[in-house]
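**Student:** Turn this into a structure:
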Amino acid sequence: MTEYILAHDLGTSGNKASLFSTDGKMVGSRIASYDTHYFNEKWVEQNPEDWWKAVCLSTKELINGLRINPEEIKVVSFSGQMMGCLCVDKNGKPLRDSIIWADQRATKQVKALEQHLTQEEFYRIVGHRNTPSYGIQKLMWIRDNEPDTYEKTYKVLNAKDYIVYKLTGTFVTDYSDGNGMGCFDLENLKWSDRILEASGIDPAKLPDLQPSTFVAGNVTEEAAKMTGMAPGTKVVIGAGDGVTANIGAGSVEEGKTYCSLGTSAWVTTTAKKPIFDPEMRTVTWAHAIPGYYAPNGTMQYAGGAFDWMKEIICTSEREASRQGGKSVYDLINEQIEQAPPGSNGLLFLPYLLGERAPRWDAASKGSYIGITSETTRADMLRSVVEGVTYNLGIILDVLKQPIEINELTIIGGGAKSPAWRQIMADVFALPVKVPAILDEAGSMGAAIIGGVGAGLFDDFHVVDRFITIEGSQQHNPENTSVYEQAKQRFNDFYFALRPVFEKHHAEGAVN
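**Tutor:** Below is the predicted model of the structure:
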């Protein structure tokens, strides 16, 4: 009898249910979408019952569509959106919609914490900066603005934790989602007494902390009826989506590093200790693998900058694609390859939505620098890709300081571009490995975590069974030399322009 692992990836736009066999093959997947509610400029919420309906629907469709015997599914595990705040009562009933990761309302609560801890002190405890993105600040906002809800709150959960409760009746979270609450002692893997005291939040409202491989319980009879799973199926809690991708991209031992290149992009590695950058340019997550950490730097708009270029500048390529049937991306890549490395001195700052790592500068803007009468259209297109890659390269430089990194795996939509892959190899001065499957790292990581937790796999090196490397691109030393100088100019230009960005932001001249 074939044995399967069911992985759920609860993202911002929907849930993907994926079925993997224990020999590492993805058998199939189904997606069920749900709505996100944006309002009051900075407020972003979701209805947790929509998460549950999506899990039930996608699970039933997957099992029925593949004609799988539910008894053959040995474990279900999770990857989920992080840094949320869902208040539930003792019966697990949501008391309000969940405030999700993108919400930025808790600015006053950030300042309240700053009265007790400096940014540096907070960063040294959590591995992250004190910002409105994290769960504890959002819970403080609920206490300060919706006191009745706060008083009735029994536990605060993230997306996957709520689904684990619905399946098992257990209130629990893993270390990675605990880390995303913003009140987590990263080195000691427990709730931080100091931050909780500074926040004034009741520690009893936080769920129990467990490793990502923890078996929270078994699927109840009621949950089995609603999902189509077999009663008694093991439920492993899994991890936050930024960490499950670590596993699914093969970052399972120190120095194993990957880059996810989508609308946003990040570089993440695996380390035995947190990386506390003196300039706080990067963050560190608790890894899904016991004893390890996941240092990371995420930039705001990577593939997003490419899409902006495609829509605003590449009108002729889009029209040619409609006329001739050739992919617009192929046409853009042909243009990019016509320009030399370094784009004839043209630089692009890819800060169209401000920037997280390594700048942490909401005021920064996208900018072309170095346009001359000889600048070509190909230079302008290539410089966008190079600018994104320089920014990622600065993040990688921070991660490389304490640990040795010899190669990098790239996943996500941007990995489909041979031109971009070569630019990355040359800027990073590393071999860039490309898996056969580029978009399943989160689901794959959740499946592997579930398999280890349920005892189906001995350890996380089983990832080699799941990942097939399709190719590898080596760096060209001559190009790398050009890019080393260009990346330094990129950095210099940003710092030269930062006072200008700040001035315009303060004056409200640029929205």
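**Student:** From here on, just use CA atoms for contacts and neighbour counts.
**Tutor:** Fine.
**Student:** quick one: contacts of stretch 74-82?
**Tutor:** Applying CA atoms under 8 Å, 6 or more residues apart in numbering, the contact partners of stretch 74-82 are 3-12, 100-101, 158-160, 177, 180, 233-242, 244, 442-443, 445-447, 449-451, 454.
**Student:** for comparison, sequence B:
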Amino acid sequence: MNSSVLFAGYDIGTTSSKVSILNAEGHIISNAKVNHPQEFSIDGFPEQDAQNWWEDFKKLTSIVGKEISLSRTEAIGLSSMCPCVLPVSDEGIPLRKSLMYGIDQRASKEVELLNESFSREKNRSIYTDYSSQSILPKLLWLRENQPAIFKSTSRILTANGYIGSKLTQSFVMDYFSASAGNLIDLNSLELFEEPFDRFDLSTSLFPEIRWALEPIGSLTRSASLETGLKEGITIFTGTGDACADAITNACIEPGSVSVSLGGTSIFIQSLEKPVWSPDLFVETGATPGSFTIGGATSCGGLLTDWIVERLFGLKASEKEVLLRDFDVKKYRPSNLILLPFFGGARTPFNDPGAKGIFFGLSMEADRENILSALFESIAIDIGMISDEIKRTALEPGQICVSGGGTRSEVLLGLIATALDRELLVCPQEYDSASGAGLIALWRFRNRASRKS
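**Tutor:** The predicted structure follows:
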């Protein structure tokens, strides 16, 4: 392989977007991050404007383009929070803001309807119950509450699928995101069509489903002119951020675990075959024959930001200083109890009505008490997911942790205690964006090895 070629990985996240530029050896030579605001509907549910995702993509490309020659970029892999639900027209134009992944709990009635309609035996091929993470309940919500938009919808895209369509004018959805949204029959690895028939939904709403390492197409001339990237480079389907993190964390062998500490905390474990676990997520991996089981919290970094900004009244720059200074020497077990369900509960129990609470506050409480309680609650929340997995799957093996939360030694120590395991910590510059870049790199390495 030409050692001068580069590979780019982009990730669209809940509160920020990132890019990592990798060389042929897989080393990061440039990266960048841009923030975007959390948005909410009139009735308080999280959603995002897809145009902001595209603007993020162009900003990130411009930033790294000042450090490297974009003409050296040979291929791009994509990652994003998942599974978002973005209705688009025939031309790929968004018809409304995207409904978010599992933190968006607006379709709770539709979730109940689907779970009541399908007995556990009948929907065993998806190996889990419907939840706020599922795509079909949100489609039913859209049809009921915004019928004009639903009628105009040509297809549903995820966030990485939308960026892929902007780059190639082709429409795909990746297997991991689709299975995370309970769309895939994990026995046949085809679309699970029974609920579509029962609820009079067309399967044509979904584009072709491809694996992470499969290409979507080539970068179009118009996208080249808009981004500055080289026309004709290969764009790979990519995957959801949790799966991209799992690639970064080498979560490949059955039993190996990837913990992602971002806006929410995600725990996924590799499986040899799917297992029945109604309260968790049972999904494919990035490649054919790979499977995962896991769960996610409703808060993590999102709750940290809320506490620091709303309770402490600090700006972003002050937040970084506060969290950096709050080290293991300052940590003391808190006499406060924090229930972290500020956005409802996701796994191992899905409860949109769950609320957060501080218990035990007194005039003596200070920032360190509150931060201690916060990190303890995040660790316990992750521990509950692990405990549920142990009931239905393998004992966890190697556990590798990545994401912004790894900057806190206090949080890492508490997670290790909650899991009763030693943690391997991924270097902070390696994340879901670098995982997306590795997708492109591995594919080209395989092609190069076949040619040689």
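**Student:** Show the residue spans covered by the strands in the stretch 251-400 of structure 2.
**Tutor:** Secondary structure of the stretch 251-400 of structure 2 by DSSP state E, counting those that start in this stretch: the strands cover 257-261, 265-271, 281-284, 291-296, 337-339, 357-359, 399-402.
**Student:** Average offset of the longest one relative to structure 1?
**Tutor:** Between strand 265-271 of structure 2 and its aligned stretch in structure 1, the superposed structures give an average distance of 1.4 Å (mean CA distance after the TM-score superposition for structure 1).
**Student:** and the angle from that strand to strand 291-296?
**Tutor:** Angle of strand 265-271 of structure 2 versus strand 291-296, following axes from the mean of the first three to the mean of the last three CA atoms, to 10 degrees, is 160 degrees.
**Student:** returning to what we had before: point out the ones among the contacts of stretch 74-82 of structure 1 that are inside helices.
**Tutor:** 159-160, 177, 241-242, 244, 442-443, 445-447, 449-451 (DSSP state H).
**Student:** Kindly reformat the strands of the stretch 251-400 of structure 2 as JSON lines and extend each row with distance to Arg210 of structure 2 and mean neighbour count.
**Tutor:** Output for the strands of the stretch 251-400 of structure 2, formatted as JSON lines (distance: least, CA to CA, whole Å; neighbours: other CA atoms under 10 Å):
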{"stretch": "strand 257-261", "distance to Arg210 of structure 2": "23", "mean neighbour count": "27"}
{"stretch": "strand 265-271", "distance to Arg210 of structure 2": "19", "mean neighbour count": "26"}
{"stretch": "strand 281-284", "distance to Arg210 of structure 2": "12", "mean neighbour count": "30"}
{"stretch": "strand 291-296", "distance to Arg210 of structure 2": "15", "mean neighbour count": "26"}
{"stretch": "strand 337-339", "distance to Arg210 of structure 2": "39", "mean neighbour count": "19"}
{"stretch": "strand 357-359", "distance to Arg210 of structure 2": "42", "mean neighbour count": "12"}
{"stretch": "strand 399-402", "distance to Arg210 of structure 2": "26", "mean neighbour count": "24"}
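**Student:** could I get those strands as CSV with distance to Pro83 of structure 2?
**Tutor:** CSV is the format used below for those (distance: least, CA to CA, whole Å):
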stretch, distance to Pro83 of structure 2
strand 257-261, 16
strand 265-271, 13
strand 281-284, 12
strand 291-296, 13
strand 337-339, 25
strand 357-359, 28
strand 399-402, 20
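**Student:** thinking again about what came up before, so which of the ones in helices among the contacts of stretch 74-82 of structure 1 comes closest to Leu117 of structure 1?
**Tutor:** Nearest to Leu117 of structure 1 among these: Asp177, at 21.8 Å, using CA to CA.
**Student:** Give the burial count for that closest one, as a bare number.
**Tutor:** As a burial measure, Asp177 of structure 1 scores 31 neighbours (other CA atoms under 10 Å).
**Student:** repeat for Glu478 of structure 1
**Tutor:** 10.
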